[in-house]
Every structure is written in structure tokens, then in C-alpha cells.
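Asker: model the structure of this input:
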Amino acid sequence: LNNIYFEAACGIIMFLLLGRYLEARSKKEAGAALRALLEVGAKQATILRDGQELKVPIKAVGIDDEFVSYPGEKIATDGVVTAGSAAINASLMTGESVPVDVGVGDSVIGGTINTNGRLVVRATAIGADTQLAHIAKLLEKAQTAKAEVQRLADKVSGIFVPLVIVIAVIVFIAWLLYGARIGFAFTAAVAVLIIACPCALGLATPMALLVGTGWGAQHGIVISGAPVLETAKDIDTVILDKTGTITTGQMAVVKVAPHNVGSAELLALAGAVESSAEHPIAAAIVSAAQQLADENDRIAQFVDRLRSKTTNFKVLPGMGLRAEVEGKELLAGSAQLLAGVPDFDAVTDATAVYLSWDNVYLGYIELADTVKSTSKQAIELFKELNMTPVLVSGDSKRVASQVAAEIGIDNVLGEALPEDKVAYIQQLQQAGRKVAMVGDGVNDAAALAQADLGLAMG
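Answerer: Below you'll find the predicted structure:
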């Protein structure tokens, strides 16, 4: 028994079982990322049956069923609005943090959040046909797709394993012919199999990709396929969209331009009337007015007086709002809303809320998207990796240039339509550049597809 190595056999079995355990655990964790993604969807829906609202499981909703969505609820499934209006937070699907106003005839996506207003929606897609389900399929495909290096490892393993078995058989026969005992010949053959075991070659690459894509999904990164990981190492140019990518998508007051009134009074008046609205632009104005009121008791009293005397408040979807303040009509909203007010002039191409009170133009409040705190650091890291960052935005050249200067980007393309972004990427590719495009995943879909590497935010 001196030549029988029980401890070696136990050790080999232990390591093989440990490898199987780690593989099973990694697959379970990767599957958890997929399950967590599916948890984003709504679990129940409020459907309309014979004029009555009825709570049902999401699986009970069928095509063309009408369901109701209230503020704060998730949209049950993909559909088209048939009644009502609201602002929808679609950041899950588009990466755009600013809620989108929707009304009758507009499409909504299951899993997005209704921030205000009651909607009646007709279901157009359910179950596996929804956009959220398509994202889940994308993740599942990414975890099963094979990269080029993995395919190469599979090919090598396919040749190497039979070859090792043949060599082991030859060793066994050779030792028998040499006169060795059958036990010794068998031991030599098994030694060849164990030493040349290609398990690591066949398992290492798929395991690394599986764990990598699962980890990415848990941190909000859905990898569309294993080949993407190979493409990433060759990127030398990174094109970035602005809204929701470089910026937070959250509006903030950047300028108060009064007309026939003081700037503090204009902001206080806007804050008082907008406090009854739920739109993100209104929230930004209210926040700025509240900050001003906290610093000035006179303004605080002025705001409180205006709020108490605001009546007949009405939201005008897509335009702004109308209310009566101290018995006089106040308009706050887009240039279209104030088109008939004397002396009114839309003087800015930025996002702005214009105000008039008692048919007197009072000025405007300009708002802008705020740059993310990590954007500048990300641009610096791109440069350290010898990648050239480029800001390509549909916003005006002035706004795009201001944001680019703030975060350290030298190359800017403003007022770019989706087709302009695609053409610009093609131009760079023809010059031999390897291009990555970072966008919101919907407006930039064509550019993301054209780029060598597409990164969709959200």
C-alpha cells in the first residue's frame, strides 16, 4: 500500500469539487442579477372592467386591456395613453432623468414611474414582449454568449481532450509492453490524464465572463454580449451625449431676468405659484425661491402671502400653468403660453419659464441641467487612458460648449440631430478611430449602433 497515494486522490477530488461549487455559486449570483432586473416591473395593475377599477396580478393583464396609473405608481406594462396626462420618469429605459410629459396618444413603457396625474393606458405589449423583458433577454444573452477567446478555448479543448486520452492509452499500453505490472501502467496513464487535465482551459474563460457580466448587472451595467469586452480594449475615442450622461438631468435655476419687477420678487412670485405644481421644473423654481426666502424674511412673508392668495390653479400640459393671484391672472410657462402678452419677447434659447401677471410681462427664469459631480473625474480618467472625449449634444452650441468647458472637454459638437451623430461617428471611423458612444439609449439608438462600442445609460 506504500505506492497508493490516497491523499493525492482526495486532494484532486477536493479541488475539482471546489471548482464546481465556485462555478455553481457564480451562476447563482449572475442569475440573481437577472432576477433583480425583472423585479423592476410592476406586480399588480388596476384594470378597468365595466367602468370599475379592479386590482389584478400583472399576469392577468391582456393586450388592449385598459388600466389606470396613479401618481407614484409604476406603469403596469407597455401601452398607449387613452385618457389623462402626467409626467413620466422614464430613466429606467432612456437614462433621461427629467420626467417626460405624456398625454392622450403617447406611448408609455412598463416599469417607468408616473410622477403626477392620473392616466388611463391601453396595453399594447405584455409579458415577454415588453421593453423591460427585452432588457432581461439582453442580459441573459450576454451571460451565455461566447467571446472570441472563449470560442478559441473551446476549440483547443475539443482537440486537446481526445489527444490527452489517446496519449494516456498509449502510455498504458507502452508500459505493459515494457513489462510493467498492470497497476503501475494504470497509474502512469492516470497521471498523464491528471497532469494534462484541461479543466481550467475550458472553464476559466466562460466563468470569468459569467461572473463579470453578473457583477456588471448588479452595478447597473448590462453587457450586451461577451465580444463587447474584447472590443473595449481598442477604444481611443469616447463620444458622450449631454443630458443624463454628463449631467444629472435635474434642473436648477441659473438665471433670473426680471422685467418691470425686481429679481427677488420675480423668483418669489414664481415659487409661490409653482409650489402647487409637481413638474421637476416647478420643483427647481420652488427650491430656489425657498432658499431665497430662508435668507430674507421680507421675501418669506411675500411668498407666504402670495401662496395664500393663489386660486383657480390649473396645469396646462406642455405649456405651463395658469392661476389667479390676488384676483389677477398669472401665467407661468413657455413662450407659446405668453404669446399674446404685451412687450413679451422670447429672448433665450435655453430652458426658461416666462411669467406675466395681470397681462403684464414680468420676465423669465432660466433653468439648466446640472453637471454630475463625477463627470469631470470621468473625463480625466478617459484622458489618462489615452482616449479622446468628445461632447455631442442636441442642445445649442452655447449650452454644449459651456458644459464641455466645465468638465474639461475640448471637442464639442452642438445642435446635433441623431443623423448628425451617426455621420460624425462614421467620419471618425473612416479616419481609423475606434469609437465608443455613451448616450441615453433611445434618442441615440442609431449612434449607439453605429459606434464600435455602444454604452446606453439607464
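
Asker: going by C-alpha atoms from here, please, whenever you check contacts or count neighbours.
Answerer: OK.

Asker: which residue packs closest to Met251, ignoring adjacent ones?
Answerer: Asp369 (4.6 Å; C-alpha to C-alpha, 6 or more residues apart in numbering).

Asker: run a quick neighbour tally on the one you found.
Answerer: By other C-alpha atoms under 10 Å, 22 other residues sit near Asp369.

Asker: how close does it get to Ile409?
Answerer: Noted for Asp369: a distance of 17 Å to Ile409, by C-alpha to C-alpha, to the nearest Å.

Asker: could you confirm Ala76 falls within a strand?
Answerer: No. The assignment for Ala76 is coil, going by DSSP: H, G, I helix; E, B strand; the rest coil, so no strand is present there.

Asker: now the strands for the stretch 301-450 of the chain?
Answerer: Along the stretch 301-450 of the chain, counting by DSSP state E, counting those that start in this stretch, strands occupy 310-316, 320-325, 328-333, 351-357, 360-371, 388-392, 411-413, 435-439.

Asker: okay, those strands, which one's buried deepest?
Answerer: Mean neighbour count (mean count of other C-alpha atoms under 10 Å) peaks for strand 435-439 among these, with a mean of 27.

Asker: give me the angle between it and strand 388-392.
Answerer: If you take axes from the mean of the first three to the mean of the last three C-alpha atoms, to 10 degrees, strand 435-439 sits at 40 degrees to strand 388-392.

Asker: what helices or strands is strand 435-439 leaning on?
Answerer: The contact analysis (3 or more C-alpha pairs under 8 Å, 6 or more residues apart in numbering; DSSP states H and E) places strand 435-439 against strand 237-240, helix 418-430, helix 445-450, strand 453-456.

Asker: export these to JSON lines and append columns for mean neighbour count and distance to Phe67.
Answerer: Output for the helices and strands packed on strand 435-439, formatted as JSON lines (neighbours: other C-alpha atoms under 10 Å; distance: least, C-alpha to C-alpha, whole Å):
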{"stretch": "strand 237-240", "mean neighbour count": "22", "distance to Phe67": "37"}
{"stretch": "helix 418-430", "mean neighbour count": "16", "distance to Phe67": "34"}
{"stretch": "helix 445-450", "mean neighbour count": "19", "distance to Phe67": "29"}
{"stretch": "strand 453-456", "mean neighbour count": "22", "distance to Phe67": "30"}
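
Asker: neighbours of Lys376, how many?
Answerer: Using other C-alpha under 10 Å, the number of residues around Lys376 comes to 17.

Asker: against Ala416, how distant is the closest residue in space to it that isn't next to it in sequence?
Answerer: Nearest residue to Lys376, sequence neighbours excluded (C-alpha to C-alpha, 6+ apart): Ile407, at 4.5 Å. Distance, Ile407 to Ala416, using C-alpha to C-alpha: 20 Å.

Asker: could you do Val61 as well?
Answerer: Taking C-alpha to C-alpha, one finds Val61 at 40 Å from Ala416.

Asker: again, but for Val149
Answerer: 38 Å.

Asker: kindly report the same for Met207.
Answerer: Distance from Met207 to Ala416, by C-alpha to C-alpha: 41 Å.

Asker: before we go on, could you also do this sequence so I can check it against the first one:
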Amino acid sequence: PVQFYSGMRFIRGAYRAFRNLAPNMDSLVALGTLAAYFYSSASLALGRYGDVYFEASAAVVAFVLLGRYIEARMRTRAADAVRKLLSLMPPKARVLRGASAVEKEAGDVEPGELVEVREGETVPVDGYVESGSGLIDASSFTGEPAPVEAARGRLVLAGMRLLSGRLIVRATRSGAHTAVAQMAKLVRIAQGARLPVQDLVDKVAGVFTWAVMALAAAAFATWLLLGYPPSTALIYAVSVLVVACPCALGLATPLAVAIGVGRASSKGILIKRPESLQRLLDAKVFAFDKTGTLTVGRPKVVAVVGGDEVLRLAASAELKSNHPLAGAVVEEAVRRGLALDEPESFDSFPGLGVVAQIGGSAVAVGNERLAKEMGADLGKYAEEAERLRKLGYTVSYVVKGEEVLGLIALGDSARPGAEELIRWLKAANRRVVILTGDAEAAAKAMAARLGADEVRAGLTPEEKAAVVEELRKAYGPVAYVGDGVNDAAALAAADVGIAVGSGADVAKEAGDVVLVGGGAEKLGELLRLAKAVLKNIKFNLAWAFLYNVALIPVAAGALAPLGVTLRPELAGLAMALSSVSVTANSLRLRSL
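Answerer: Here you go, the predicted model:
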């Protein structure tokens, strides 16, 4: 029963492997145990009771299965990240129907329905706060422990916990369509992905298996030629086959990747393509978008040239824009109590600005290039705009028809940790470049403050992608960090695209990695994690290979004259310990 019931999985695996001329671990275990079993059966039939090794065959199967069981138990811990993400989603939601509330399955909530979230409860759907306020714990998405304030208009995601207050949330997505469900799915897919080094490992393991079978045959022949009985030669051959199983080689990479991806997700770093970890460490240039990536992305209006009417028109035109600069203009207009007009039409031009139809007139808000394309004469405003840019501010022209009505100056501050990150990258001999659609003076002021090597300003998204190609030719592999939607072209052009996203729709964000709910300051954490994962993989591979190579001569009987031998059952135990040790080493990544 041990050989042909418990060990049948190895026999079936060996059959498929040999049929495809690609022997693997199952092939070695099956060959070794079947050789011992059938030799023992023949000896028993011939009455040579001293030449039976059923216990060796059974022990090898038992030890290998025990090793796989321990390995499987330890590997399930690598999937903790996915289980933790899925556990964030509450099963029920309280939906408001008029003056009353009804409970329904969270996954059945329709877009547009109002969901009540009380203090201490977990948000069951993605949506925007319709009314109420409170403090929410978003650490499962951002990795930041500090609670954040939620008020009307704030995006909240399923899985966030309301620490205090009461919220009415207008649902946008529920169930499998929520951000947390998307993240869990992407993490699961990423955990099963392969790094390029795994292809090399598979080739080496394939050659290694053939070599081990040849060594086992050589060991058998050598002991026969030395005059020892077939039973002795067989034991040594079986020991070689069993101890050299390359299962630890196969575990070395995927397990470290699975644990590394899971650990990253708990820090608000979603690794969509794990192969990018290798490329990230090879990058010679780190190019950054400015607004929202290196800066807070919450600019404030610092000056309005032309009075409140200029601000009112600009805010009306920007009402439908999701750009941080537009949000700042609208926020300032609301703060001043200005009455805004709903635009009759709206067009956004990335890298330039917006054009809207208000009261029958075309109103444009954007940079100098957009103002000129509207046919406006910059006149006296050009000099004032230049003065404001030299102070490091971003300047938007407000144009009505073909006339410049005034200017709006906006300022932004660097994200906490951005300056330290750039200093760290430069110390590691990486070139740091800022690519932005902002005016040159504002971009240069921020670059000087942060210590960047180079800055390119006034770029459209397409021009950013072209600059990425240019930087690659000049310096080598490029990693680009920018907005997951507006910078999609540059992210795709880079060797590694790192998107800074809100986490609202991670599946649609461009890039190999998404920094959820944060800025470029999380890049340092990503780099440290990538370095740790690759270091762990290299150690695992070296350990697995050297362990096997060191034990093969012992298993073949090279130390037999000194009284040191390795019976098949002990070889099976040693092989299992090799896999368990690689698994345990990979699990150390969970403490990062």
C-alpha cells in the first residue's frame, strides 16, 4: 500500500515526465523506490531474505510525502495576503430605502444605492460619501496606520473601517467589482507568476535530473565492478536518485515571489507583474512625474490676477476635471462663496488644460500653449506669469473667447520623504529626472528643492513617453513613476512602470506596480522589498544546488571506506529537509 497507493502520485508523475522526455523529481523518487521494491520482491521470491529493502522504499515515500506536507502547510501561509484582503469585505450592507434601512448581501448592492456605515463598522461597497463625516482606517490599502478624515465627496473603498462618526455612502461598485476584490485577484495572479530566472532554473533542473540518473547508473556499475553484490550497488544507486531530487530548486523562486508579492500588498504596494522586480533593480534612470507623485498633489491657489470673476469662470470651467490643479481652483472658489455655472460642454487636453462652454462662450484654463492655441494675446499677463513661475508656482491662464482675462497661480509642496528618496537614489548612482507638463520655472524650482539631476517641463503625455525612450538610449534601463491613468504612455514605454494610484480601480491602472494611496515615497520601500526578494531567491537557489551536489557523493558511497553512508530512507529525509529549509527561508520575507 505504501509503494502503490501513497507512492502512486510519484509513479504517475514519472510516467508523464518520461513520456515528454522531461524527467523531474517524481521520476527520481519513482525510479529509486520502484527499483528497491522490485529488487526486494525478486529476492523474496528467490528465498534471499537478507536482500530485501521494502523498508527503504516505504521510508523514502513516507519522508518525501512528509516533506511535501510540511512544505504545503508552510506555503499556505504565503497566501495569507489574499485571505486577509478578502476577509476585509463584510458580507452584509445596510441600504437606505426612504426613512428606513434594509440589510442585503453586500455583493447585491446596486450602483447609486445609499449605504449607511456606522462607527466601528467596515465599509461594504466602493463609493463616495454622500453625507456625514468620520475617521476611517485605510491602512489595508495604503499601508499607513494613521486614520484619515472622510467627509462629503470623499472616495471610500470596501474594506476600510470607520473608526468614528457615521457615513452615508453612494455605492459605485460592489462584490467582485470592488477595489479590494480586484486587488485580491491581482495579488493571486501575481503570486503565481514567474520571474525570468525561473526559466533558467527549469533548464538547469532538467539537465540536472538526467545527470543524476547517469550518476546513479554509474554508482551501481562501479560497486558491481568492485565486486560487491547487486543489493549493495542498488542501495547506493537508489540513495543517489532520492537525495538529488531537485524539488528545492523548483521551490526557490515561486515561493519567494508569492510571499514578497503578498507582503508588498500589505504595505499598499500592488505588484501586478513580479518580473518587474528584477528589472527595477537594474534601472539606471528613475523618471518621475511631478504633481501628485513627488508633490502632495493638493495644490492651493496662492494668487489670482484679475479678481473673483476670473476665479469664478475658471472654477466653472474646471468643475468636471479630475486634475489636482482643477480641484484646487474649485475649492478656492467655493471657499470664497462664488456662484459657479455648470459648463454646457467640457473638453480636457492632457498637458495643456481644459476648454469649456459657459454662458455661450468658450472658456479655457491652462498653460501658455493652450492660451496661444485659443488665439489669445498674452500681452501684459506674460510678464506677470513669468514672475510667478520664478517663485515656483504653476500658472494657469484664464481665456474667454480670444481674450486673456487673468491668471491663477497655484503652489504645491513636496511629499514627505520625496527629498530623502531622491537623495537615496542618487547615492546608489541612479540618475533622477523629473518629467512634467508644468511650466519650466515651477518645475525647475521643485527640482532644485528635491535635488533632481534633470528636469524636462511643458511635456504632453506623448512627449513624456518619447523622453523615456531618449533616456534609455542615453543611460540604460528606465523606471518611470507617475499617474496610473494620465501617464499611461510613459509607464508603458519604461522598462518598469510604477503607477501612483488611489486604489479605486487598480485593474485599469497602467504600470507593472501600483503604489496605492501614496506617492513616490513608497518607491524606497518597493526597492528594499525587491532587493530582499531577489537576495532570498539567490540564497535559495545556491543552497538547494550546493546541498544536492554535496550529498550526491555521500549517497554514492564515496565516504563508505570511512564508515559514512547514506541509506535511501535517510536520503529521502535529507531531500525533504532541503525543501523545508528553502520554504522556511522564503517565509522570512514576511517579517519585512
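
Asker: returning to what we had before: what residue in structure 2 is paired with the residue nearest to Lys376 of structure 1?
Answerer: Alignment note: Ile407 of structure 1 maps to Leu450 in structure 2; criterion TM-score structural alignment.

Asker: test my guess that its match contacts Arg415.
Answerer: No. Here Leu450 of structure 2 lies out of contact with Arg415, judged by C-alpha atoms under 8 Å, at a distance of 10.1 Å.

Asker: mind listing the strands for the stretch 1-150 of structure 1?
Answerer: 44-49, 52-57, 66-69, 79-84, 86-89, 100-102, 107-108, 113-116, 119-123.

Asker: who wins for proximity to Ala449 of structure 1 among these?
Answerer: Taking C-alpha to C-alpha, strand 107-108 is the member of these nearest to Ala449 of structure 1, at 23.0 Å.

Asker: ok, then the element right after the stretch of helix or strand Thr187 of structure 1 belongs to?
Answerer: Element membership for Thr187 of structure 1 (DSSP states H and E) is helix 182-195. Counting by DSSP H and E, the next helix or strand C-terminal to helix 182-195 of structure 1 is helix 199-218.

Asker: what's that next one aligned against in structure 2?
Answerer: So helix 199-218 of structure 1 sits over residues 247-266 in structure 2, by TM-score structural alignment.

Asker: how big is the offset of the matching stretch relative to structure 1?
Answerer: Superposing on structure 1 and averaging over aligned pairs (mean C-alpha distance after the TM-score superposition for structure 1), stretch 247-266 of structure 2 comes out at 2.6 Å.

Asker: how far away from the center of its chain is that stretch?
Answerer: Distance of stretch 247-266 of structure 2 from its chain centroid, counting by C-alpha atoms, centre = their mean, to the nearest Å, is 13 Å.

Asker: again, but for stretch 445-458 of structure 1
Answerer: For stretch 445-458 of structure 1, the distance to the chain centre is 12 Å (C-alpha atoms, centre = their mean).

Asker: contact partners of that stretch?
Answerer: 91-96, 220, 228, 231-232, 235, 244-245, 418-419, 421-422, 425-426, 434-441 (C-alpha atoms under 8 Å, 6 or more residues apart in numbering).

Asker: pull the contacting residues for Gly363 of structure 1.
Answerer: Val256, Ala257, Pro258, His259, Asn260, Val261, Leu266, Tyr354, Leu355, Ser356.

Asker: who are the packing partners of the lengthiest helix in structure 1?
Answerer: The longest helix of structure 1 (DSSP state H) is helix 6-38. Judged by 3+ C-alpha pairs under 8 Å, 6+ apart, helix 6-38 of structure 1 is in contact with helix 131-144, helix 199-218.

Asker: and it, what's buried?
Answerer: For helix 6-38 of structure 1, the neighbour count (16 or more other C-alpha atoms under 10 Å) marks Glu23, Ser26, Lys27, Glu29, Ala30, Gly31, Ala33, Leu34, Leu37 as buried.

Asker: let me know the angle separating it from helix 182-195.
Answerer: Relative orientation of helix 6-38 of structure 1 and helix 182-195, computed by the same axes, to 10 degrees: 30 degrees.

Asker: what does the helix holding Thr187 of structure 1 contact?
Answerer: By C-alpha under 8 Å, 6+ apart, helix 182-195 of structure 1 touches Val164, Ile165, Ile167, Ala168, Val169, Val171, Phe172, Ile173, Trp175, Leu176.

Asker: which one of Met207 and Ala416 of structure 1 has more residues nearby?
Answerer: With neighbours defined as other C-alpha under 10 Å, Met207 of structure 1 and Ala416 compare such that Met207 has more, 19 against 16.

Asker: correct me if wrong: that one contacts Leu22.
Answerer: No. Using C-alpha under 8 Å as the test, Met207 of structure 1 is too far from Leu22 to be in contact (9.3 Å).

Asker: coming back round to it: could you dump the strands of the stretch 301-450 of structure 1 to JSON lines with distance to Ala300 of structure 1?
Answerer: Formatted as JSON lines, those follow (distance: least, C-alpha to C-alpha, whole Å):
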{"stretch": "strand 310-316", "distance to Ala300 of structure 1": "16"}
{"stretch": "strand 320-325", "distance to Ala300 of structure 1": "16"}
{"stretch": "strand 328-333", "distance to Ala300 of structure 1": "20"}
{"stretch": "strand 351-357", "distance to Ala300 of structure 1": "20"}
{"stretch": "strand 360-371", "distance to Ala300 of structure 1": "19"}
{"stretch": "strand 388-392", "distance to Ala300 of structure 1": "41"}
{"stretch": "strand 411-413", "distance to Ala300 of structure 1": "42"}
{"stretch": "strand 435-439", "distance to Ala300 of structure 1": "41"}
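
Asker: Lys55 of structure 1 is nearest to which of those?
Answerer: Here strand 310-316 is closest among the strands of the stretch 301-450 of structure 1 (C-alpha to C-alpha), at 28.9 Å.

Asker: how near is Gly439 of structure 1 to Ala445 of structure 1?
Answerer: 8 Å.

Asker: how about Ala282 of structure 1?
Answerer: 30 Å.

Asker: and for Gly95 of structure 1, nearest residue in space, chain neighbours not counted?
Answerer: Gly458 (3.9 Å).

Asker: ok, back up a step: the residue nearest to Met251 of structure 1 maps to what in structure 2?
Answerer: In structure 2, Asp369 of structure 1 lands on Asp412 (TM-score structural alignment).

Asker: from Ser586 of structure 2, how far off is its match?
Answerer: Distance from Asp412 of structure 2 to Ser586 of structure 2, by C-alpha to C-alpha: 42 Å.
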